[in-house]
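Visitor: for reference, the sequence and a predicted model appear below.
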Amino acid sequence: MDGNGRWAAKRGLPRAAGHRAGAEAVRATLRAAADAGVEVLTLYAFSSENWRRSEEEVTDLKGLLAYYVEKELETLHREGVRLLLIGDPKPFGPHLMERLHRAVEKTAGNKRLTLVVALNYGSRAEIANAARKLAEEAVEGSRDIASIDEQAIGAALDTADLPELDLLIRTSGEVRLSNFLLWQAAYAELLFVDTLWPDFDAKAFNDAISQFAGRQRRFGGR
């Protein structure tokens, strides 16, 4: 979800205003995904590299996240959305962690759509953690080294219980994955759009789904 800062700068607004507008785009996209019958929607809300931003901006992002979770929880629950987290949100502090865990627990039984929020997430770290876990099991003797294959690594990732990734969308004209779902994106369709994230609405989402539907997926078979 890229382009909040540029969206704000184009309008002479502080970056925080761009992040607030981005939160509105989340609401529109989530509703469009649910209406389209999407099973899982994953949002890259805060990367492990975002800590390099200014303290003021990080504080704004954390506050916006806390506000959004508190304000939208009942709506998410009422609309049948299940919330899951990937990454390591512990550095956000106990107060926000408590809100996040409460939201995850409250929505655990919902089945209309699963919303996965990536917080303090980095795909390289995720893969390294999976490798470390498997190596520890091998050292302890609970796993045969020969059993460490693609399936074992996939089962050790944060996304182990989620379906295969079909479509990855990057907004704002940037053409890179930025350490997001690198393993999971191996055979996903990639779509890079020029739209800044705050302007990404239901129409933009449905256009992306239409483009995805028109692609022929071969998975390396031919």
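Guide: Right, received. Where do you want to start? Residues are numbered from 1 along each chain as shown.

Visitor: rest of the way, CA atoms for contacts and neighbours
Guide: Noted.

Visitor: and the gap between the spatially closest residue to Ala155 that is not a sequence neighbour and Ala208?
Guide: Nearest non-adjacent residue to Ala155, counting by CA to CA, 6 or more residues apart in numbering: Asp161, 7.7 Å away. Going from Asp161 to Ala208 by CA to CA, to the nearest Å gives 25 Å.

Visitor: what of Glu70?
Guide: According to CA to CA, Glu70 stands 29 Å off from Ala208.

Visitor: more neighbours: which of those two?
Guide: Neighbours were counted for Glu70 and for Ala208 using other CA atoms under 10 Å; Ala208 has more, 18 against 15.

Visitor: are we agreed that the more buried one is in a helix?
Guide: Yes. Membership of Ala208 in a helix is supported by DSSP: H, G, I helix; E, B strand; the rest coil.

Visitor: so who does it touch?
Guide: Ile169, Leu191 (CA atoms under 8 Å, 6 or more residues apart in numbering).

Visitor: let's go with 10 Å and repeat that
Guide: Shown in contact with Ala208 (CA atoms under 10 Å, 6 or more residues apart in numbering): Leu167, Leu168, Ile169, Leu191, Phe192, Val193, Ala202, Gly214.

Visitor: distance-wise, check the last one relative to Phe46.
Guide: Think Gly214. Gly214 is 31 Å from Phe46, where distance means CA to CA.

Visitor: put this beside the first:
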Amino acid sequence: MSSPRHIGFIPDGNRTWAKSKGIHKFFGHLEGFNNVISLVKYVFANTDVEVFSVWGLSTENSLSRNEDELEYLFKLYEKIPSELDDFLQENKINFKLVGNRDGLPGYLTDFFVEKEKKFNFSGSNKTFVLAVNYGGRDEIIRGVKSLISDNVNCGNLVSKLDSDLLSKYLDFSDLPLIDLVIRTKGNKAKRSSGFMLWWIGYAELYFSDKLCPDFTSEDLEQVLEWFCDIQKDRNFGK
């Protein structure tokens, strides 16, 4: 079976799941994040996928969620790589944080920096990416600012600028292009919401009717089979 090299996962529907069961939204987040941990393990233990990127929090969400909910989410973001410590170590899987770190609490940024140092295996092509306070537009804006800052004394920047140069300044620059985006929550969320805007130009988009806590490894296998089936029809605009 032809597996995608890079999957982007948008785990939507945690709060909707909790509401449907009449429980507090925090329990929905907890259930969803526990499920994400299981999916990460399944992807790297049972498929040929090289990179699995999970969108934990968008830049828009970081501005709209109340302080209590954000603090709870931040604790869950610590929980994800911590729960995966042994698994990442045993399987030589790199860990990478993407997103606007300036918008995160200092303790959380420091925590992720340590995890990135710990799980940085030379020669390994396996990477688990967690996107926190991430937005596709924000990534591009930050990248442009960094590019300009690095080339402020370069008089011919305009003539040098191309997609390859800008890509080097973006969050996912050292990773393969995304092949497949999976978003849970079905008809209530059939959109990319700015996820990896620069990187999903030729990605296949799959919208599952399941809410994140209910999206199982069996559902993931069905998506991978679907992806394999449509490979013969992918011509990348040729």
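Guide: Yes, it's here. Just so we're clear, the structure is a prediction, and the values are computed from it rather than from any experiment.

Visitor: if we can go back for a sec, what about the residue nearest to Ala155 of the first structure, how many residues nearby?
Guide: Neighbour number of Asp161 of the first structure under other CA under 10 Å is 10.

Visitor: so it sits against Gly154, correct?
Guide: Yes. Using CA atoms under 10 Å, Asp161 of the first structure is in contact with Gly154, at 9.4 Å.

Visitor: quick one: the aligned partner of Lys190 of the second structure in the first structure and Asn129 of the first structure, what's the gap?
Guide: Aligning on TM-score structural alignment places Lys190 of the second structure opposite Val175 in the first structure. Taking CA to CA as the measure, Val175 of the first structure falls 26 Å from Asn129 of the first structure.

Visitor: which residue numbers in the second structure go with the lengthiest helix in the first structure?
Guide: Using DSSP state H to define each element, the first structure has its longest helix at helix 55-78. With TM-score structural alignment applied, helix 55-78 of the first structure matches the range 67-90 in the second structure.

Visitor: what residues sit buried inside that stretch?
Guide: Leu70, Leu73, Phe74, Leu76, Tyr77, Lys79, Ile80, Pro81, Leu84, Asp85, Phe87, Leu88 (16 or more other CA atoms under 10 Å).

Visitor: just put those in TSV and tack on distance to Asn235 of the second structure.
Guide: Below are the buried residues of stretch 67-90 of the second structure laid out as TSV (distance: CA to CA, whole Å):
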residue	distance to Asn235 of the second structure
Leu70	42
Leu73	40
Phe74	41
Leu76	40
Tyr77	37
Lys79	40
Ile80	36
Pro81	36
Leu84	37
Asp85	39
Phe87	36
Leu88	35
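
Visitor: remind me, longest helix of the second structure?
Guide: Taking DSSP H as the criterion, the second structure has its longest helix at helix 25-46.

Visitor: show me what the helix or strand that that helix is followed by is packed against.
Guide: Later in the chain than helix 25-46 of the second structure, the nearest helix or strand by DSSP states H and E is strand 51-58. Judged by 3 or more CA pairs under 10 Å, 6 or more residues apart in numbering; DSSP states H and E, strand 51-58 of the second structure is in contact with strand 6-10, helix 25-46, helix 67-83, strand 94-98, strand 127-134, strand 180-184.

Visitor: against the first structure, where does the helix or strand just after the last one fall?
Guide: Per DSSP H and E, strand 180-184 of the second structure leads on to strand 204-208 as the next helix or strand towards the C-terminus. Per the alignment by TM-score structural alignment, strand 204-208 of the second structure matches residues 189-193 in the first structure.

Visitor: in space, what's closest to the residue nearest to the spatial centre of the first structure - neighbours in sequence excluded?
Guide: Nearest to the mean C-alpha position of the first structure, by CA atoms, centre = their mean, lies Leu43 at 2.7 Å. In this structure, Leu43 of the first structure finds its nearest non-sequential neighbour in Val117, 5.1 Å apart by CA to CA, 6+ apart.

Visitor: again with Phe200 of the first structure
Guide: Ala25 (6.0 Å).

Visitor: isn't the one you found up against Asp201?
Guide: Yes. Between Ala25 of the first structure and Asp201 there is a contact at 6.0 Å, judged by CA under 10 Å.

Visitor: give the residues shared as contacts by the two.
Guide: Arg31.

Visitor: from Ile148 of the first structure, how far off is the residue of the first structure most remote from its centre?
Guide: Distance from the C-alpha centroid of the first structure peaks at Gly141, with 34.3 Å (CA atoms, centre = their mean). According to CA to CA, Gly141 of the first structure and Ile148 of the first structure sit 13 Å apart.

Visitor: what touches both of the two?
Guide: With CA under 10 Å, 6+ apart as the test, Gly141 of the first structure and Ile148 both reach Ala135.

Visitor: coming back round to it: out of the buried residues of stretch 67-90 of the second structure, which two sit at the greatest distance?
Guide: Longest distance between any two of those is 26.8 Å, between Leu70 and Phe87; criterion CA to CA.

Visitor: ok, back up a step: what sits against the residue nearest to the centre of the first structure?
Guide: With the criterion set at CA under 10 Å, 6+ apart, Leu43 of the first structure makes contact with Met1, Val26, Leu30, Leu85, Ile86, Leu115, Val116, Val117, Ala118, Leu119, Ile169, Phe180.

Visitor: repeat the analysis, applying 8 Å as the threshold.
Guide: The contact partners of Leu43 of the first structure, by CA under 8 Å, 6+ apart, come to Met1, Leu115, Val116, Val117, Ala118.
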